[in-house]
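**Q** Have a look at this prediction, sequence included:
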Amino acid sequence: MKLLNKRYKIQKVFGQGGMGRVYLAEDIQTQEMVAVKECIVHGKDPEQTIRRIQREYFFLTKLEHPNLVKALDIFCWRNNYYLVMECIAGITLSQFIREKPNSIDFTKQLEIAKQLCSVVAAINQQGVIHRDLKPSNIILQGDNLTPRLLDLGIAKSINRELATITNMESIVGTPSYMSPEQIDHRLKVEKNTDVFCLGVVLYQFFSWLPQSPFYAGSAIATLDKIVHLELPPLFSDTSDIQYLRVSGMISLALRKSCEDRLDSADTMLEMLRGSAEIDGEQTKDEPVVAKNYMGVIVALIVFVISFGLYHYFYQVYPTVQHNKLYEAQYKKAIIYEEQKDFAKAIEEYTKLLEMKSSSHVYKKIGDCYLESRNYARAIENWQSALSLETNLAMKEDLEIATEVAFFVIYKDSQKTSYNDIQKARKLFDQAIDYGTQKKYGESLALLQEVVSLYPKAIDTYYAKAQLHYRLRQYKQAIISIKNFIQLKPQDDRNAYGLQGLCYFSLARYTQALSYYNKAIEANPDRAENYNNRGYLYATLGQYEKALVDCHKAIYIDSAQQQFHNSLAFIYNNLGFYERATQEVEISLKINPNNAIAYLHKAVSNYQLGKRNKALEYFQRAAKSMSHSELQKRYKVHKNSKLNDSNERMWRFFPRSEVDGYSEKNFER
């Protein structure tokens, strides 16, 4: 058996964590079983990663909370860090909910919930945001079902969208419990981010749902529900104040905006304690109340109950009924939209706005007007949505849709003379010449003149999209593609592939995959589409799918260098370095000056221990591209065999001073 740090004898692998494996091991010094968490150090700033790992150990030892797993040791072995923690026997909360629903009463649930709020509050008080609270991170220990939080989560790598679509387990897990601000990494993650995540866990626990209440079957639908769906109150069909207090607390924890949400897990705990006290229970340590105070106590109890009933019937109950009506109204509108009865759908969505202003509903109304070809009203509603929307990715999509609708109105309103058309044609030819000479800025300026003269010049928009893409102006490229499709919808099969490339470059992998799939469906004989989708799969660590697609691309057209480069990238990530080298040799026969091919060859040779050769090939690649550009082009997924040595490899490769890059050598 493998022995780590001359002390921990590995028994088996528990599972795969965010930064490496988690092992069950025997401590040969104490003869006790422990959990050893592997923390592979990689990324742009390894020193920062190491500090985060050390900080996790520091807090685990400092906190000593009864509901937090204890840290026992930390060590570095073969350039990787390991956290040693106590081994907890029990059942995860996610398993308990699925396998033993309704097996404990509300009072026991309340006890567990208070302990969870207590441990999260203790973590937050140390300035740590957990970020990854979920039922599978909580173990219920012993007959008393004491909850234990497995780790702090601060050493996890957070690449949100990649984690979202890598596999279905990830979708059911972490993203289903994310806060709205975690979905868009450009928004600040506040301390009460954990309040939202814990609120989701408690909502699922008290309602005995087998999955997160936001789970919707697919990644994009799940994230959409987190951002837009207001969950109905937990206990709406009861007048029991104790249940209503818990329901109200969770509703406040699940507010979408950090400013509107409960400020801390401490506040959640206090509200739960207040709920328990309503039951009239006394703790053993409480003194017996003197008889002469009993009248006052009874009066206070009557007042509290009266106030609670008033609060329920005049505040909570109307809110519950309002949410039920809202949900029913929303479902009604969706049905009309799916039936393509857009007039009825708009009517029902408008009723929703009378109940509550929502960017999502404005967007839906705009979409219906678009389908009805009422572009002005579509723009009007999308702009209303923009004024309310806080998610930056969704704002970007609304801006793109608005630009395209403006274009449709503009092109239909313009009258073009014969002379304008002739002039536009000459400018278009001149722009294409500039593009051939790689004068992309000049070419783009001329194409804009063409559009001004003749808004219906179809091919101009596709040419503009290609130039924007080369200039890395991906949002503008998407707008130009959509304008092209508006003018020539029957010829959108190539446009799908270019849209996929743009979304891939924006790291919006869900949309990229969707457009690659459409491109392949529309044009199954186009090799480039398979290669692009294969490279996306490789970026996500789904190497089997990647191999199938890239081999298909080569089967269709074996003379394209980038297809062999893609295969070399996949084989390097799988650890088949000799096979990767073979693909590079084929690639270099097609073009002996390709920087990316030399980069793949450098990586293969480094992993095979041929350091001098690796250095030679890397220096050839670095003649055209800088060290940072080359590294950016070699994103390594956590499933990759390169993970263990990736950071050391990039430290080995020397820095180059090349500022730009050669476009012809930039193909992957």
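**A** In hand now; what should we look at?
**Q** switch to C-alpha atoms for all contacts and neighbour counts from now on
**A** Fine.
**Q** Can you tell me the SS state at Ile301?
**A** helix (DSSP: H, G, I helix; E, B strand; the rest coil).
**Q** How about Leu110?
**A** Leu110 - assigned by three-state DSSP - is helix.
**Q** need the contact list for it.
**A** Contacts for Leu110 (Cα atoms under 8 Å, 6 or more residues apart in numbering) come out as Leu272, Ala276.
**Q** go on, Tyr326?
**A** Leu352, Met355.
**Q** That one: which element?
**A** helix 317-338 (DSSP states H and E).
**Q** continuing past that helix, what's the next helix or strand?
**A** helix 342-355.
**Q** Give me the distance between that next one and the centre of its chain.
**A** Centre-to-centre, helix 342-355 and its host chain are 31 Å apart (Cα atoms, centre = their mean, to the nearest Å).
**Q** just to revisit the earlier point, next, the angle helix 342-355 makes with the helix holding Tyr326.
**A** Helix 317-338 and helix 342-355 are oriented at 160 degrees to each other (axes from the mean of the first three to the mean of the last three Cα atoms, to 10 degrees).
**Q** Pull out the buried positions in helix 317-338.
**A** Buried residues in helix 317-338, counted by 16 or more other Cα atoms under 10 Å: Tyr317, Thr319, Val320, Asn323, Lys324, Tyr326, Gln329, Tyr330, Ala333, Ile334, Tyr336, Glu337.
**Q** Wait, the last one touches Gly366, no?
**A** This points to Glu337. No - between Glu337 and Gly366 there is no contact under Cα atoms under 8 Å: 11.8 Å.
**Q** so what does the strand or helix carrying Val584 touch, helix or strand wise?
**A** Element membership for Val584, per DSSP H and E: helix 577-590. Packed against helix 577-590 by the contact rule (3 or more Cα pairs under 8 Å, 6 or more residues apart in numbering; DSSP states H and E) you find helix 561-574, helix 595-607.
**Q** hold the first one in mind and look at this next one:
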Amino acid sequence: MELLNKRYKLGRVLGQGAMGRVHLAQDVTTNQQVAIKECFAQNNDELIERIKREYELMKSMDHPGVVKAIDFLHFDNKYFIVMEFIEGITLHELIQRGRRTVKFVKQLEIAIKICEAVYFLNKNGIIHRDLKPQNIILDANYNPKILDLGIAKLENVDHSITQTGNIIGTPTYMSPEQIDGKSATNSDVFSTAVILYQFFSWAKQSPFHGHGAISSMTNVVEKKLPPINLKLAYKNYEVRLGKTFAKSMRKDHEKRSKTVENMLTAFKDTLKAIKRKEIINKVITTVGSTLVTGLFILLWVLRGSFMVDNDSPLPNTHFEDGNTFFSQQKYSEAITEYRKAINLGEKSGEIFYNIGLCYSSLEKYQKSIKYYTEALRYWRGEVWENPYSASGHFQRARAYVLTKQFEKALKDLNKTLEILHKMKAFGDLGSANQVKKTAKEIDEELAAAYFLRGVLHYENQKNTATIQDLKKAITLNPSLKKQASEILEKARANLKK
């Protein structure tokens, strides 16, 4: 087969549109696969100018989120742009596959990289003007790259092919000012927000999609979108993301976010919050069930030693039913049974603590805080302070962290460590009726408390305190080393800056 420019061996067609077709090709000099865009210029000086400018822009852009041009060919009245080849799918294709394709965390990572690429283009004076899911390709690891700078515009540079009055872009994703034949420095902000709103909604079409181009453009100018609707597990992040999208999709470009930086920050903060939550949950799982359900198990087996006397068997029955539901992870049903026991007069720190655990498991942390607080109120009056109140303080600290009440969390963790250290020093603080904890169990609880406090110090950018607490946690429980290593590495790096 004849080589293009004696270098490129053309293969299958990857795609085709009104302005050209893209071939997969082999660069015989480097033995690398490339993509070659064959442009349909048809002796049109305006189109030829656009093709040349697209190559120059792609050639000058050096960013991992923007496809880079390699070569430009012109012969036999044909024009070709040689680009790096990305093996993957477009964002459009990913969205069509549906909600279960990637997790919310991966969506955030993709959105962050898209915003970083758009920010890079805009910062370098380039307005893409045709951002859409079809123009974003994802590699095998879901790293996005922006394609097609064919109608991109350099800020403050007047080109005959981009003069005011021409509608340029894709109707369902273009900004309102583009419909008027104009473009603003933040036109790409609007388009990016529309793309990501669709992506997080898993909608098959743009939220402004109409029955035709005129209908779609009318929607862009007039339609107000409802707040973003996320999966139940991520409802807590809807308000922040909703406000961010609203600012980025304001119809008046002068009132719209000036850059995609507002979205970028929101996505990064959301991702950071989710990962912080994952770290906290992971450490609790890693150290075993002692701190999360250890008290629950003890109360289930030995509740006769703890519960208040009551002539009626009904409270006990409801408590046991609640325990059964808890063990089956039917937390709402467990709460119902525990409340029945309370209504029948059975009130104690233990039952309130168990309700707190149920609400924590349902990720209703504000409610869990209320019940942990009630449990601690009951325990506080006991001799030497009930040793299991350490678990109450720890669980409330965890809930405080997950609701970003960091100062309160720190106080509870300090109290947890104080009680546990007393227990370790005196062998046990329990009465004769209570089960004594082994040294290993106390060390595991201390390790969990130090680890969580270390994570909290890291979030507060107290790197030295982070390192100290995580080291203590690892010493007490070496199994935490793997999880602590990433945070330790980051904390040490921060100290060197």
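**A** Noted; the coordinates are in hand. This is a predicted model, so every value here is computed, not measured.
**Q** so how far is Phe75 of structure 1 from Glu26 of structure 1?
**A** Distance, Glu26 of structure 1 to Phe75 of structure 1, using Cα to Cα, to the nearest Å: 16 Å.
**Q** Between these two, which is the more surrounded one?
**A** Glu26 (19 against 13; other Cα atoms under 10 Å).
**Q** Can you list the buried residues in stretch 216-233 of structure 2?
**A** Buried, per 16+ other Cα under 10 Å, within stretch 216-233 of structure 2: Ser216, Met217, Thr218, Asn219, Val220, Val221, Leu225, Ile228, Asn229, Leu230.
**Q** correct me, but the fifth one touches Glu177?
**A** Right, the one you point to is Val220 of structure 2. No - using Cα under 8 Å as the test, Val220 of structure 2 is too far from Glu177 to be in contact (9.8 Å).
**Q** before we move on, the earlier item: make JSON lines out of the buried residues of helix 317-338 of structure 1 and add distance to Val304 of structure 1.
**A** Shown next, in JSON lines, are the buried residues of helix 317-338 of structure 1 (distance: Cα to Cα, whole Å):
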{"residue": "Tyr317", "distance to Val304 of structure 1": "18"}
{"residue": "Thr319", "distance to Val304 of structure 1": "21"}
{"residue": "Val320", "distance to Val304 of structure 1": "21"}
{"residue": "Asn323", "distance to Val304 of structure 1": "26"}
{"residue": "Lys324", "distance to Val304 of structure 1": "28"}
{"residue": "Tyr326", "distance to Val304 of structure 1": "31"}
{"residue": "Gln329", "distance to Val304 of structure 1": "36"}
{"residue": "Tyr330", "distance to Val304 of structure 1": "37"}
{"residue": "Ala333", "distance to Val304 of structure 1": "42"}
{"residue": "Ile334", "distance to Val304 of structure 1": "43"}
{"residue": "Tyr336", "distance to Val304 of structure 1": "46"}
{"residue": "Glu337", "distance to Val304 of structure 1": "47"}
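**Q** Taking those residues, tell me the two that lie furthest apart.
**A** Tyr317 and Glu337 (30.6 Å; Cα to Cα).
**Q** Confirm Gly11 of structure 2 sits in a strand?
**A** Yes - read with three-state DSSP, Gly11 of structure 2 is one of the residues of a strand.
**Q** and it, what does it touch?
**A** By Cα under 8 Å, 6+ apart, Gly11 of structure 2 lies in contact with His23, Leu24, Ala25, Gln26.
**Q** Which of these are conserved in structure 1?
**A** When you map the contacts of Gly11 of structure 2 onto structure 1 and apply both residues aligned by TM-score structural alignment, their matches' Cα atoms under 8 Å, the shared contacts are His23, Leu24, Ala25, Gln26.
**Q** Show the buried residues in these.
**A** His23, Leu24, Ala25, Gln26.
**Q** What's the average distance for the helix or strand where the third one lies when superposed on structure 1?
**A** Secondary-structure assignment from DSSP H and E places Ala25 of structure 2 in strand 20-27. Aligned to structure 1 and superposed, strand 20-27 of structure 2 gives a mean residue distance of 1.8 Å (mean Cα distance after the TM-score superposition for structure 1).
**Q** In structure 1, point out the residues matching that strand.
**A** Counting by TM-score structural alignment, strand 20-27 of structure 2 falls onto residues 20-27 of structure 1.
**Q** residues making contact with the helix holding Val584 of structure 1?
**A** Taking Cα under 8 Å, 6+ apart as the rule, helix 577-590 of structure 1 contacts 559-562, 564-565, 567-572, 594, 597-598, 600-601, 604-605, 607-608.
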